[in-house]
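Engineer: Have a look; sequence and predicted model below, questions after that.
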Amino acid sequence: MVQGISTGPAVPRGMLIADAWAGLGDAVAPLSNASGRPLARTVKLLLDPLVLRPTMNPRFAGGLIDVEHVDELRRTILEAGPALAATAAWFRLVKQARRRAGVTEGNPQDRYFQRCFELAHTHGDPAALPDAAAIAAETVADVHAERGDVTVDRLRRFMTDPDQVVRLAGLLHHAWADRPDPQPLSPDGLTAFLDTCAHRPDERLWKALAEKEVGTAEAAELDRPRVARDYGLTAKAAPAPPELGDRASKRRLPPPFDRSIMERLFAAFTAVFQRETMADIPSMVVGEIHRSAAPWQLADEPSRVAMALGRDATTGIDHRTDTTPASDANARLQARYSREAYVHAVLRRPDPESASVPEDLKHEILHVQAPYLRRLWARLHGRELRGETTAAADVWDLLDGVFRSVLLDQRDRLRRILEKDGGRT
């Protein structure tokens, strides 16, 4: 687990971005909030992936920017000003075309921000184009058509297209080659949040954990030998770049970090979801490639913080009852686990008889953290694909809900095995 240390002189990244953004003026108003700052989706969908590109420029990746990089970050945003202004102008036209077409589903920023950035680079300022309105209408039609075909079949066809395979393999290679090292940070506050999240979640502390990128820093341990494997996230000694993949089966999905890009997205398609909240196929695939190279292999910092919290909330939970809880959340989950009769049934079974219980199931029953973190990762990954945010008030329901789900599945699996053998739990 990463412990916080001082970082020396630095400037908050959000403040720097807002300051540079103010220098772009009214031309970027469609991408700004009422205070003139960039919208959260502007940062997430445009500035981070397309302008600052922190995976390739790790000096821009932290919540605090070292003073020697401040001017460079500001200059990078200002130099992108013409493209961002053109993006804003295209976005205004595309929204008008969307209204004329009667499209109402989904958030326009999610659907069109990156498309408008592409239009800005392809066509420049739409004011100089006589057919700009027609291009905007075509863009809306293209996006709407893609949204209607968000299916497993189209995902498979896209990922097996020979031209796409070459391009996507290159993106995957570069995403993993450019992975930044976690930045030092101040003390983490994870235990403090776990002590209150079940009954009095602290929204300010939750935001501070995300802003300080505590989840990112806590992911550093995953690259050490056997750590991610012990957490049940991979069967390998350490995480490795995934394959692109061309097939998937829900019954034979490997651990999260070992899943191909195809398998990661396939798992989301086969779950219950709101289709209109998910991106189009090309954007989903490219996003998943970058997500696979991110800390905890998750894209959003709140998701990474949630993984770190889940890890700490389940540390030390096993069949022993004499351990001292590390937090209130840890104590609550330990108490829930200790009440499960099937856990004690497994412990009571003599060796010859216990052979009827598969060793993998027995191990996971007695060491519940690994199956828990696998399911927590899958839950957070699905939330990211659907564009769902995680607030402080959601965290305990998420942590406890995943734990209950794991215990219920284990109980049912063991019951079926024992009933088949004529045993009783």
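Structural biologist: Nice, I can see it. Residues are numbered from 1 along each chain as shown.
Engineer: can we go C-alpha only for contacts and neighbour counts from here?
Structural biologist: Noted.
Engineer: quick one: buried residues of stretch 393-406?
Structural biologist: Judged by neighbour count (16 or more other CA atoms under 10 Å), stretch 393-406 contains these buried residues: 393, 395, 396, 398, 399, 400, 402, 403, 404, 406.
Engineer: again with stretch 381-394
Structural biologist: 381, 382, 383, 384, 385, 386, 390, 392, 393.
Engineer: Tell me which residues touch the second one, please.
Structural biologist: What it means is residue 382. residue 268 (CA atoms under 8 Å, 6 or more residues apart in numbering).
Engineer: ditto for the first one
Structural biologist: For residue 381, the residues meeting the contact criterion (CA under 8 Å, 6+ apart) are residue 298.
Engineer: Against residue 274, how distant is it?
Structural biologist: 14 Å (CA to CA, to the nearest Å).
Engineer: if we can go back for a sec, among the buried residues of stretch 381-394, which lie within helices?
Structural biologist: 381, 382, 383, 384, 385, 392, 393 (DSSP state H).
Engineer: Could you work out the most separated pair of these?
Structural biologist: Taking CA to CA as the measure, those span a maximum distance of 20.4 Å, between 385 and 393.
Engineer: give me the number of residues near residue 313?
Structural biologist: Number of residues near residue 313 (other CA atoms under 10 Å) recorded here: 27.
Engineer: That one: which element?
Structural biologist: According to DSSP states H and E, residue 313 maps onto helix 301-314.
Engineer: here comes the other one, which I'd like you to weigh against the first:
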Amino acid sequence: MSAPLKLSPSAPAAEPAEGRRPRALVIAEAWRELGPGVAALSNGSGRPLARTLKLILDPLVIRPVQNPGLAGGTLTSDAAAELHDRIRAAGGDLTAAAAWFLELKAARRRLRITDGNPQEKYFQRCFELARTSGPPSADADAVAAEVVTEIAEASGDSLLAQVRELLRDETAAARLGEELGDAWSRRPGSGPAPAAASASASASAETVAAALDACPTGDGSAPLSVLVDGSAGSAASARLADDGTAQQLGLTRHPLPPAPRLGETASKRDLPLPFDRSIFERLFAALSGGARVDLGIDAEELIAAEIVRSTSAWQLGEEDSRVAMLLGAEASTALDAGRAAQPTAAHRLLAARWHREAYVRRALRLPEGTSGVPASVVDDIRSVRRGYLRRLWVRLHGRELREQPLDPRDVWDLLDGVLRSVVMDQRQRLKTMMVRGADEREATEAA
């Protein structure tokens, strides 16, 4: 009788199941704890989408290359806890990224962009926006449009991409450069033409004040029409020819606005002041938010029109835009520190919006060097009027390029919206700088 067969012990061949956990299950559990805020990055069962895992969680949150213990199909209990903690710690960024994805998808629809998968194109940019800017704020529409258009430009078929290619063509650039030089040598004076001089004179300071008193209520159409018909905006631009005036308004770094270059490159993070921008930088700043597909103009026509605009009063092409600059320049005097008299409703409302900002008051009150806010940011707050007028010019220039006429009923929304945008930007910058300064002081004290 043969000896009984001896079986090898099974324990060394397999680790007890309770000692390890499936990686996918750990991710799903941690993801569910983030709640409905990440729904835009989730599938129907509430788990992260496959692209969420591929484009956001693995490369940007979990980072299995740097953390190989989190890469396997099953994880030890310690690795599972670490993975869970990583996803939970990134919850705020992931929720903000989901909100940004909804904003970018909406901008994509508005701009009628249909090529490519939006998840593939936008997921990582949404997480980047979440990390750098936090959740979407008041200017989310504009930011989303810029990002979507920038991504679309990578395909080379946008109007702005065509402008760039044309300016890189030596023959075309030489021809357009001659056109630019000729236009600036023949540009009209900054003041009104003689035929319009008497009409401009009738647009008195009282009419400007009447418009600023009435526009917050939507009743400013009559005085605004008087100002537009009388070319008051063009007349007011005459002062920009005075040495240093445009510089004081924050529109140029030079005593007198220089003739622009054609240019062929631009950076959103490093754009010059409005009157110091090249022709390409002006178009880039406006069209990076998305040109209408029915604009009905080719790249060369667009450049030629911008050359003409650069020689015009306020470097804007429409009189209603120039009047809006006149009104903004007057109303924004209310933002100057120490200004007591507020003669119109627009002055009073703008002043109230700015001076009630707690972060602004704190930055101005604390001694320099102890607030955690760099001197350059404090200077921007003290000279907010310059920043206001710069942003107002950019808004008006962009409206002209997109062929969006300025209705008199929208003037106050424009003037107030520009300051609201400046406030939101300053508030975010101050929050970031103050938190960073506090962290640095704590680190120094701890050391």
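Structural biologist: Cool, the structure landed. Quick caveat: nothing in here was measured; it's all calculated off a predicted structure.
Engineer: Would you mind finding the match for residue 327 of structure 1 in structure 2?
Structural biologist: Mapped onto structure 2 by TM-score structural alignment, residue 327 of structure 1 lines up with residue 344.
Engineer: Spit out the contact partners of the aligned residue in structure 2 for residue 236 of structure 1.
Structural biologist: In structure 2, residue 236 of structure 1 lines up with residue 254, judged by TM-score structural alignment. By CA under 8 Å, 6+ apart, residue 254 of structure 2 lies in contact with 244, 247.
Engineer: Checking residue 254 of structure 2 next. Helix, strand or coil?
Structural biologist: Classification of residue 254 of structure 2 using DSSP: H, G, I helix; E, B strand; the rest coil returns coil.
Engineer: ok, back up a step: so the helix holding residue 313 of structure 1 corresponds to what in structure 2?
Structural biologist: Helix 301-314 of structure 1 lines up with residues 319-332 of structure 2 when matched by TM-score structural alignment.
Engineer: Show residues contacting that stretch.
Structural biologist: In contact with stretch 319-332 of structure 2 (CA under 8 Å, 6+ apart) are residues 208, 212, 224, 227-228, 231-234, 236, 313-314, 316, 346-347, 350, 385, 388-389, 392-393, 396-397, 406, 411, 415.
Engineer: In contact with the residue nearest in space to the middle of structure 1, which residues are there?
Structural biologist: Nearest to the mean C-alpha position of structure 1, by CA atoms, centre = their mean, lies residue 298 at 3.0 Å. Neighbour list for residue 298 of structure 1: 291, 292, 304, 380, 381 [criterion: CA under 8 Å, 6+ apart].
Engineer: how near is the third one to residue 22 of structure 1?
Structural biologist: Looking back up the chat, that one is residue 304 of structure 1. Going from residue 304 of structure 1 to residue 22 of structure 1 by CA to CA gives 30 Å.
Engineer: Those two: which is more packed in?
Structural biologist: residue 304 (27 against 16).
Engineer: any idea whether residue 11 of structure 1 is helix, strand or coil?
Structural biologist: Secondary structure, three-state DSSP: residue 11 of structure 1 is strand.
Engineer: What is the neighbour count of it?
Structural biologist: Neighbour count for residue 11 of structure 1, taken as other CA under 10 Å: 15.
Engineer: For residue 339 of structure 1, grab the count of nearby residues.
Structural biologist: Neighbourhood size, residue 339 of structure 1 [other CA under 10 Å]: 10.
Engineer: Flag every buried residue along stretch 105-114 of structure 2.
Structural biologist: Neighbour counts over stretch 105-114 of structure 2 (16+ other CA under 10 Å) mark 105, 106, 107, 108, 111 as buried.
Engineer: Nearest to residue 365 of structure 2 among those residues?
Structural biologist: In terms of CA to CA, no member of these lies closer to residue 365 of structure 2 than residue 107, at 39.7 Å.
Engineer: mind checking the longest helix of structure 2?
Structural biologist: helix 411-446.
Engineer: Between helix 319-331 and it, find me the angle.
Structural biologist: Put simply, helix 411-446 of structure 2 runs at 50 degrees to helix 319-331, going by axes from the mean of the first three to the mean of the last three CA atoms, to 10 degrees.
Engineer: and residue 365 of structure 2, what pairs with it in structure 1?
Structural biologist: By TM-score structural alignment, residue 365 of structure 2 lines up with residue 348.
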